Structure formats: structure tokens, C-alpha cells
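Asker: just to be clear, the model below is a prediction. Sequence and coordinates:
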Amino acid sequence: MGEVFAGRYELIDPIGRGGSGAVWRAWDHRRRRYVAAKVLRHSDAHTLLRFVREQAVRIDHPHVLAPASWAADDDKVLFTMDVVRGGSLAQLVADYGPLPPRLACTLLDQLLSGLAAVHAEGVIHRDIKPANLLLEATGTGRPHLRLSDFGIALRKGEPRLTETDHVVGTPGYLAPEQLLGAEPDFPADLFAVGLIGLYLLTGYKSDAPALVQRFTAQGTGGVYGAGAHSAPNAPVGVPEPLWQVLAGLLQPDPQARFRTATGARKALMAAARLLPEPSLEEEAVEVFDQLGPLPVGFGPNGPVPRPPEPTPALSLALALPSAPPQPEPSEPLHPPEQPTPTTRPDPEPVPPHRSSPRPALTRTYTAHSPEVPTPAASAARQRRPGPPPKVAIPVVVVALLCLAVGFWALAAG
């Protein structure tokens, strides 16, 4: 079995790595269910404070994967969340390449829905990228996206944990104002959503300026050009209605950008209604299980109990010989008492022509019947001395008459 952390979480196997630590599949012995556990060392004050901030996020939303609980043990800390089995958007695009527009629109809508809930709690995510957008394993059904990894999230107005000239985030998904060291704000997250949309529709994984400049007309300066507030030409493979929404998210000036996730979502829904019906290509995209089977010793309901080893006393008992077999039910346990037999004459000598002696006499007892002699025993009993022969009936009658006459004579005299 795996290591048990803080007496509750049993680490099973690593399933990923976040911005501040490894992510394990673990078994929660208290709630008796599998969870994803991010383990990190609090080696310095900044890491520990970020951990405290991340585990303090409690947002209950179907498209947000926020920490659910936390624990500390020695020099390590961990927090747990639900297990999401379908991989990330990065893996999905790596498997299928650019996604169909309607499917990309569905994923962006779910991302903006979760981000609206995060912003409503006053939290700025600051690290929206394909690897942090996880998917449930829904097969060919409707995809289900969840925004994860709040390792560098920050509540608006809270003090920053780094110097003002130190940029925190993933290169390639930072808004222009972040590169200039501006204070974090909600529009910075929306800029990252625009880059996610381009990534889903084109499959390009460049840094933000190069990615946007690739799809702008020559001489216009593009979305990153100074003072550019109009949308450039739509890139190949991106429908024009959808491109208008992405261009509004990618404006370099945060004041010209969508100000809220809810506003961007409404514009996206209007654009989705102008898209063509789903094609066979869209239905062929499958979000399958990326985690694989559980290791040996674990099942769907948790650790598989091992059979107990026999104790020494039990082993000794198993080594002892078994009890003698009991008699058959037809045999009585105790034969009925019989009178002591009289002395029998010696058996007759075996004639010379016999090759073997006569078999010994045997007796068979039953529970409620007298002895049944064998033929040999009957023959032997016939040779025993028997009682005297019976007196004839006339002699007895004469004797009785004589006695009667005698008594009569005495009485007469």
C-alpha cells in the first residue's frame, strides 16, 4: 500500500504536476473515496502563503475545481480536490489538433461560466492555460471542463507575495499589462481566455504576441498594436462571429477589453447561434479516461484487504492429526450385553485334504435383536450335553392318583 499522509490520505500514484507541486491520486480513509492530492513542501514563506491562499478558496461550481480540504505532516502540506479523469485541453488538442468551432465554443462557454463564479468571489486566477483546464471523461458526449490550479490565485486588493518587478504566471498567456508589472485584475484573466480560444481553433502554441500577430493584416499593428481597438482579419479556420468575440478578449488595452466574464459569455452565446450545425468531425472528438487502472492492491471501493496470515497456534492445530473416524450410523456404539457363553469343545481338527483352516466363528450384533448364530455355531451347540428327556404324561397321572388315594385313606381312618 502507499504512504498514508497525516493519518488520513493514502497516496497511490502520481497523476500530474501543478504549478507548485506534484498531484497524486489518493484514498481518503475518512470519507472513503478517491481524491486528487497536491503535495508540496513549505520551504519558504511565499510558498506556504500561496498554499494557504489556494486551500482557502471554496467555490462550489460545476466548472471550477477548487481545493476541498488540506492537511499538514512534518515538512509537507497537501490539499485535495475531486479526481478529474479526462486529461486537459492540452492533451485534447495534442490528440485531435484544432477543434470544430461549435465544440470550441462549448468549451469556452464553460470556462467563462466558471471564471464568472471565481471573479464573483473576488479571486483573480492569474494562471489560465490549457494545462490547467481539465476535462471529465465523457466519451463522445458533451464535454465538461473544470478550471483548476489556484496556486498563484489572488484576491483583489490583497498584498502581492512577490516584488513589483517580478511577473507571476505562465509565459505565453500573460496580458500586456501583466508584462508591464501592473496590479492583477479580472481583465487579465479574460485576455488569457481569448488566447485559449485561438489555441482551440488553430492548435498553435506560441507566445501571445506572436500568436496574435500571425493572424493580423500587414500594417495594421494587430491586436497588440498601439491604439488598435478594431478586430483584424479572422484567422483561417475561425468563423467570423466567433473571431469578433476573441478579438474583444485580446485587446491590449484592458479598458477596451471585455470587463467581465459574464459579458464575454453573452457575446459568445450570440456568436454560437450563427455557427453551422455540428458536423461528423465534431462528433468524432472523444474525451476518454487518461488516468488508467488503479495499481495492484486498490479497487473501485478503496484498498483491497489482504487475507490474514495464519497465527502460530492455528498452524499447530492444522498440523495435528485428525480424529479417528466414527463408526457408521448402522453400527451401535455399544453392543447389547449377552450372557457368558459356556465352555465350548475345541473345534474339530482340520482334515488333511483341506488347504486352509476353518474360518473363525464370528458374531454380528444389532441394537435391538438377540444374537443370530452362524451355521457353524448351531452345529457346535447340537453336540453340547442337553437336559434329561421329558417324562411321559401317563406316569405323571398315575402318581397323582396314588397320592390322592393315600390322602383319602388317611382322612377316612
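Answerer: In hand now; what should we look at?
Asker: C-alpha from now on. contacts and neighbour counts both.
Answerer: Fine.
Asker: contacting residues around the helix or strand where L195 lies?
Answerer: Under the criterion of DSSP states H and E, L195 resides in helix 186-202. By CA atoms under 8 Å, 6 or more residues apart in numbering, the surrounding residues in contact with helix 186-202 are 93, 97-101, 104, 108, 111-112, 119, 124-130, 173-175, 177-178, 204-205, 208, 236-238, 246-247, 249-251, 254, 257-261.
Asker: what segments of the stretch 151-300 of the chain are helices?
Answerer: In the stretch 151-300 of the chain, the helices defined using DSSP state H, counting those that start in this stretch lie at 176-179, 186-202, 208-214, 240-249, 261-272, 280-283.
Asker: take a look at this one as well, against the first:
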Amino acid sequence: MVAGRYVLLDQIGVGGMGSVWRARDQRTGCLVAVKVLGQHSSALLARFVREQAIRVRHPHVVAPHGWAAEDDLVVLAMELVPGGSVADLLREHGPLDPGTVALLVEQLLTGLTAVHGAGLVHRDVKPANLLLEATGHEPPHLRLGDFGVAAPVADRRFTTVPGAIGTDGYMAPEQARGALPEPTQDLYAVGRVALELMTGLPPARQREVPSHPLRPLVERLLVPDPEQRLATAEAALRLLARLSVPAADPPPVPDRLGPAPRGRRTTGAGRVADVDWAGWGAVVALTGVVVGCLCVLLGWPP
């Protein structure tokens, strides 16, 4: 039991921020994904505060919906998406048919429309962050996830660390040079993802855009000059709708997690109080976490 609310059932992933677990929310009875932070450096806690603040509700976005903390344990809860990621699909099936590429790109652009409409730039659009519902032999359903480096549009507070923020190969040229966050940077990444779906090749091995029904869109997304690139996700969707694309013939998307194991409710010393009614020790710990994160975000001390 974590924070008196989430029963961790099995580990389903690991990343730079820590581990990801399938868990049961004791308040709702629903299965959720819970990200458990690793070592709590100030930068990691700042990223946590940033991610837990994201509140975009959209069918093609999966954003955090709750968090909890006790002493040095900090967790972030979000919807459970059991079909793996687009990276899994590419690894197992290679290049996808044009109709499936168009379907996935359309869903990604639709999700980004909501993200950008909320005044945010994702900054890390890549196949591993494009989660899939377990739709079986039905058409795939994409969910944009991992908002750990997302930032408000053109917000200088999130570009103060040395170096570029994002993933090599998917970053727009200006993003790699440390430019302020802008939606067109996400659109460049969509172009890289689309080219990877078309060819099966990661950005390091991509060359020119091959002959393909989506070529006019991908070329407009990969323009190096952000002033000449498609300006909005809506504009990209309008161009996509004008292209002649065959019907999708997607590979199946299985449930990669399988049945949830039975959780065992801990009691006594093994049980941690919910942060909503934790004791003074938890309050002090949480206060230290929040104050430390705010100091990092605000750049204090200078």
C-alpha cells in the first residue's frame, strides 16, 4: 500500500524518473499506472511537480490525475494503458502500411491539438511515449503520454538547464539549440515519428522522405526553419485530410500486461497513511518537497 491509497501489483516499466507499476486505487477500485520516483534530486522533484500539474483530458492524451507522498516516497498516478507503445509496434512489425500511419499520425495530431490548446509544449514526442490501448484486431488507439519535460509555451523557466531538452533525433533544430518551447517543435517531432512509421528507421538512419501518400505532410513538418514549418496541429490535420490515403490494415495490438495479480493489503507498520490525512511527519516531508521544487522552478537561490 502506498500513501494509504495505491496497492502496487506489478512493475510494468522503468525510466529516467523511476519505475512504473500497475496498481489498484483503493478509493475507486480501478486499476491505474503509478510512477514511483527514484532518488529525489531537486531536478527530479521539479520535473515531478511539472508533470503532476498537467491536467489535459482528451481521448488521445494520458496525463497524471493524482499524486501522493510519504517521507521520501513520491508517486504519480495516471490511467493504465495496457497495449504497449508505438515503439513496440515498430519493433515487432517494422514499417506500417500507409493507412495505419495516417491513422496514428491523425490521432497524435489530435492529441497535440488539445495539449497546445492548453498552452503546453510536450517537447518529447517519440514512439516510446505514444501509448496504445489494447484494441486487439480493432484499429489502434493512440495516447500521448509522459509529460515529464512538458512546459508552457515560450516559458524561460524550463530552459535554464544546460543543453537541449528532448530526445536526440526527434528534436527540432531550434529546440536542439535551446530555443524557448513552441508548438512547432512538437510538429517537427511528429514528422520524425511519421517517417519512422513509414520506413521503420529511427531518426539517425532516416534520409529523405520516400514516395508515400503522406509525403506532402511529412515534408511540411520537417522543414528546418520553424517560420516555414506548419504552424499548428490543426493545420497539419487539415493537410492530412486532403491527402489520398488507403484504408488502414493495422497489426493487432494485444494486452501486453495480462490479468492483474491479486494485491495484498498491508497493515500495521507496512501501511502508509493517505496524504490527505497523514500525520505531521508526512506534512513536514511534503512541505519540504514542495518548497524545494518551487525553489528549483523559480531559480532561488541565484
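Answerer: Structure received. All figures in this text were calculated on a predicted structure; none of them were measured in a lab.
Asker: let me see the TM-score of these two.
Answerer: Superposed pair, TM-score by TM-score structural alignment, normalised by the length of structure 2: 0.83. Supporting alignment: 266 aligned residues with a CA RMSD of 1.8 Å.
Asker: give me the buried subset of the contacts of helix 186-202 of structure 1.
Answerer: 93, 97-101, 104, 108, 111-112, 119, 124-130, 173-175, 177-178, 205, 208, 238, 246-247, 249-251, 254, 257-261 (16 or more other CA atoms under 10 Å).
Asker: among those, which are located in strands?
Answerer: I124 (DSSP state E).
Asker: rewinding a little: so the helix holding L195 of structure 1 aligns onto which residues of structure 2?
Answerer: Here helix 186-202 of structure 1 aligns to structure 2 at residues 183-199, judged by TM-score structural alignment.
Asker: mean distance, that stretch to its aligned residues in structure 1?
Answerer: Compared with structure 1 after the fit, stretch 183-199 of structure 2 shows a mean deviation of 0.5 Å (mean CA distance after the TM-score superposition for structure 1).
Asker: give the buried residues for that stretch.
Answerer: For stretch 183-199 of structure 2, using 16+ other CA under 10 Å, the buried residues are 183-199.
Asker: how about stretch 51-62 of structure 1?
Answerer: Quick answer for stretch 51-62 of structure 1 (16+ other CA under 10 Å): F51, R53, E54, Q55, A56, V57, I59.
Asker: so which of those residues is the closest to R41 of structure 1?
Answerer: Checking those against R41 of structure 1 with CA to CA, the nearest one is F51 at 9.6 Å.
Asker: what does that closest one correspond to in structure 2?
Answerer: Match for F51 of structure 1 (TM-score structural alignment): F48.
Asker: show me the contacts for the alignment partner in structure 2 of V245 of structure 1.
Answerer: When structure 2 is aligned by TM-score structural alignment, V245 of structure 1 is paired with L217. Neighbouring residues of L217 of structure 2 by CA under 8 Å, 6+ apart: G191, A236, L239, L240.
Asker: now L217 of structure 2: how far from V209 of structure 2?
Answerer: Distance check for L217 of structure 2 against V209 of structure 2: by CA to CA, to the nearest Å, it reads 10 Å.
Asker: what of L286 of structure 2?
Answerer: L286 of structure 2 sits at a distance of 50 Å from V209 of structure 2 (criterion: CA to CA).
Asker: so between the two, which is more surrounded?
Answerer: L286 (20 against 17; other CA atoms under 10 Å).
Asker: not counting its neighbours along the chain, what's nearest the more buried one?
Answerer: Nearest non-adjacent residue to L286 of structure 2, counting by CA to CA, 6 or more residues apart in numbering: A69, 6.7 Å away.
Asker: do the same with P101 of structure 1
Answerer: L201 (6.6 Å).
Asker: quick one on the thing from earlier: show me the contacts for the match of F51 of structure 1.
Answerer: Here F48 of structure 2 is in contact with G148 (CA under 8 Å, 6+ apart).
Asker: all strands for structure 1, in order.
Answerer: Under DSSP E, structure 1 gives strands at 4-5, 9-17, 22-28, 33-41, 69-73, 76-81, 123-124, 133-135, 145-147, 154-155, 298-299, 302-303.
Asker: how about those in CSV, adding distance to A272 of structure 1?
Answerer: Putting those into CSV (distance: least, CA to CA, whole Å) gives the following:
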stretch, distance to A272 of structure 1
strand 4-5, 47
strand 9-17, 33
strand 22-28, 35
strand 33-41, 34
strand 69-73, 37
strand 76-81, 32
strand 123-124, 27
strand 133-135, 21
strand 145-147, 18
strand 154-155, 32
strand 298-299, 42
strand 302-303, 43
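Asker: which among these is found nearest to E286 of structure 1?
Answerer: The closest of those to E286 of structure 1 is strand 133-135. By CA to CA, the value is 10.9 Å.
Asker: now do that closest one: which elements does it pack against?
Answerer: For strand 133-135 of structure 1, the packing partners by 3 or more CA pairs under 8 Å, 6 or more residues apart in numbering; DSSP states H and E come out as helix 89-96, strand 145-147.
Asker: aligned against structure 1, show me the partner of G29 of structure 2.
Answerer: Checking TM-score structural alignment: G29 of structure 2 goes with R32.
Asker: ok, now which ones touch the residue lying closest to its match once chain neighbours are set aside?
Answerer: Leaving out its chain neighbours, the residue that sits closest to R32 of structure 1 by CA to CA, 6+ apart is G302, at 7.1 Å. Counting by CA under 8 Å, 6+ apart, G302 of structure 1 touches W27, R32, R33, Y34.
Asker: relative to F51 of structure 1, how far out is the third one?
Answerer: Right, R33 of structure 1. For R33 of structure 1, the distance to F51 of structure 1 - CA to CA - is 23 Å.
Asker: can you check which of the helices and strands packed on strand 133-135 of structure 1 gets nearest to L40 of structure 1?
Answerer: Across these, closest to L40 of structure 1 is strand 145-147 (CA to CA), at 20.1 Å.
Asker: who's in contact with that closest one?
Answerer: Applying CA under 8 Å, 6+ apart, the external contacts of strand 145-147 of structure 1 come out as 62-65, 107, 110-111, 114-115, 128, 132-136.
Asker: ditto for stretch 18-27 of structure 2
Answerer: So stretch 18-27 of structure 2 is contacted by 5-14, 30-39, 80, 260, 263 (CA under 8 Å, 6+ apart).
Asker: redo the contacts of L217 of structure 2 as a markdown table? Include distance to V74 of structure 2.
Answerer: Shown next, in a markdown table, are these (distance: CA to CA, whole Å):
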| residue | distance to V74 of structure 2 |
| --- | --- |
| G191 | 35 |
| A236 | 38 |
| L239 | 43 |
| L240 | 41 |
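Asker: which one of those is nearest to A282 of structure 2?
Answerer: For the contacts of L217 of structure 2, the nearest to A282 of structure 2 is G191 (45.3 Å; CA to CA).
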